[in-house]
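Participant: coordinates for the following, if possible.
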Amino acid sequence: MTLHNLLTDLPPCAITSAERIDELLSRPGLRVERIVSTGQASPPGFWYDQAEGEWVVLLSGAAGLRFEHEDHTRLLVPGDCLDIPPHYRHRVEWTAPGTASIWLAVFYNSGSPWPA
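Facilitator: Sure thing, here's the model as predicted:
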């Protein structure tokens, strides 16, 4: 077993070209990632349309998340979490610049049977 701290080993809080994504766990039908954003957003006109479900919690920082069927951006602050169903189109409108917005994302295959 390896001990991880989700709030350490972070990239510098300067705006970089890409988010940092660390895969923490991978099992059939399940993947857990830590995503560190430092001001990134989805490209204009881009929408995530994932075949898998995603449960996400924001651990630090702030972000704006938008769903295609909604006409507003949702503000996420530390502790906010949501379950995004497969093919539920969404985008990251913004993440807080100059600070680390740390996400814990759990991707799951909703077609996989869970053990009883």
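
Participant: use CA for all of it now, contacts and neighbours both
Facilitator: Will do.

Participant: so is Ser17 in a helix, a strand, or just coil?
Facilitator: coil (DSSP: H, G, I helix; E, B strand; the rest coil).

Participant: neighbours of it, just the number please.
Facilitator: By the criterion of other Cα atoms under 10 Å, Ser17 has 10 neighbours.

Participant: then His69?
Facilitator: So His69, with other Cα under 10 Å, has 9 neighbours.

Participant: any idea how far Pro28 is from Ser101?
Facilitator: From Ser101 over to Pro28 the distance is 28 Å, taken as Cα to Cα, to the nearest Å.

Participant: who's more crowded, those two?
Facilitator: Between Ser101 and Pro28, Ser101 has the larger neighbour count (other Cα under 10 Å), namely 24 against 8.

Participant: which residues touch the more buried one?
Facilitator: Going by Cα atoms under 8 Å, 6 or more residues apart in numbering, Ser101 touches 36-38, 58-63, 95.

Participant: could you find the closest non-adjacent residue to it?
Facilitator: In this structure, Ser101 finds its nearest non-sequential neighbour in Gly61, 4.0 Å apart by Cα to Cα, 6 or more residues apart in numbering.

Participant: quick one more, to check against the first:
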Amino acid sequence: MSNLFDDLPRQADAELFTELLARDGLRIERIVSTGQSTPADQPYDQEHDEWVLLVKGAARLWIEGDGERDLRPGDHLLIPARRRHRVLWTPPDEPTVWLAIHLG
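Facilitator: Here you go, the predicted structure:
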């Protein structure tokens, strides 16, 4: 894939994760959401920092200690290691495209 917008699904049962680049201590991936959310009892709790950029679409995130946050294209944030978080909402009628950079 040479373009983040190639092969975007209109609908999918699960989020689509595509690794774009991996190096020692660094992984970059495209995530495509089509209405998915993270189950309340299964938040992400990663051992590494993650920087995310919302490229297309919209989303609402919950981050432990910060609460809920709405994202629109261009919004970005750093989720520190061990900070539980989850996706509360993405629109079901259009793909939401994320760029995630995993550090460490």
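
Participant: coming back round to it: if you map the contacts of Ser101 of structure 1 onto structure 2, which are still there?
Facilitator: Here is what carries over to structure 2 from the contacts of Ser101 of structure 1, by both residues aligned by TM-score structural alignment, their matches' Cα atoms under 8 Å: 36-38, 58-63, 95.

Participant: could you dump the residues you listed into a markdown table with distance to Gly45 of structure 1 and secondary structure added?
Facilitator: A markdown table is the format used below for the kept ones among the contacts of Ser101 of structure 1 (distance: Cα to Cα, whole Å; DSSP: H, G, I helix; E, B strand; the rest coil):
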| residue | distance to Gly45 of structure 1 | secondary structure |
| --- | --- | --- |
| Val36 | 22 | strand |
| Ser37 | 19 | strand |
| Thr38 | 20 | coil |
| Leu58 | 23 | strand |
| Leu59 | 27 | strand |
| Ser60 | 26 | strand |
| Gly61 | 24 | coil |
| Ala62 | 21 | coil |
| Ala63 | 18 | strand |
| Thr95 | 17 | strand |
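
Participant: dump those residues to a markdown table, plus neighbour count.
Facilitator: Below are the kept ones among the contacts of Ser101 of structure 1 laid out as a markdown table (neighbours: other Cα atoms under 10 Å):
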| residue | neighbour count |
| --- | --- |
| Val36 | 28 |
| Ser37 | 31 |
| Thr38 | 27 |
| Leu58 | 22 |
| Leu59 | 21 |
| Ser60 | 20 |
| Gly61 | 21 |
| Ala62 | 24 |
| Ala63 | 26 |
| Thr95 | 24 |
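
Participant: tell me which of the residues you listed is nearest to Val77 of structure 1?
Facilitator: Nearest to Val77 of structure 1 among the kept ones among the contacts of Ser101 of structure 1, counting by Cα to Cα, is Ala62 at 4.9 Å.

Participant: so what corresponds to the closest one in structure 2?
Facilitator: Counting by TM-score structural alignment, Ala62 of structure 1 lines up with Ala58 in structure 2.

Participant: thank you, goodbye.
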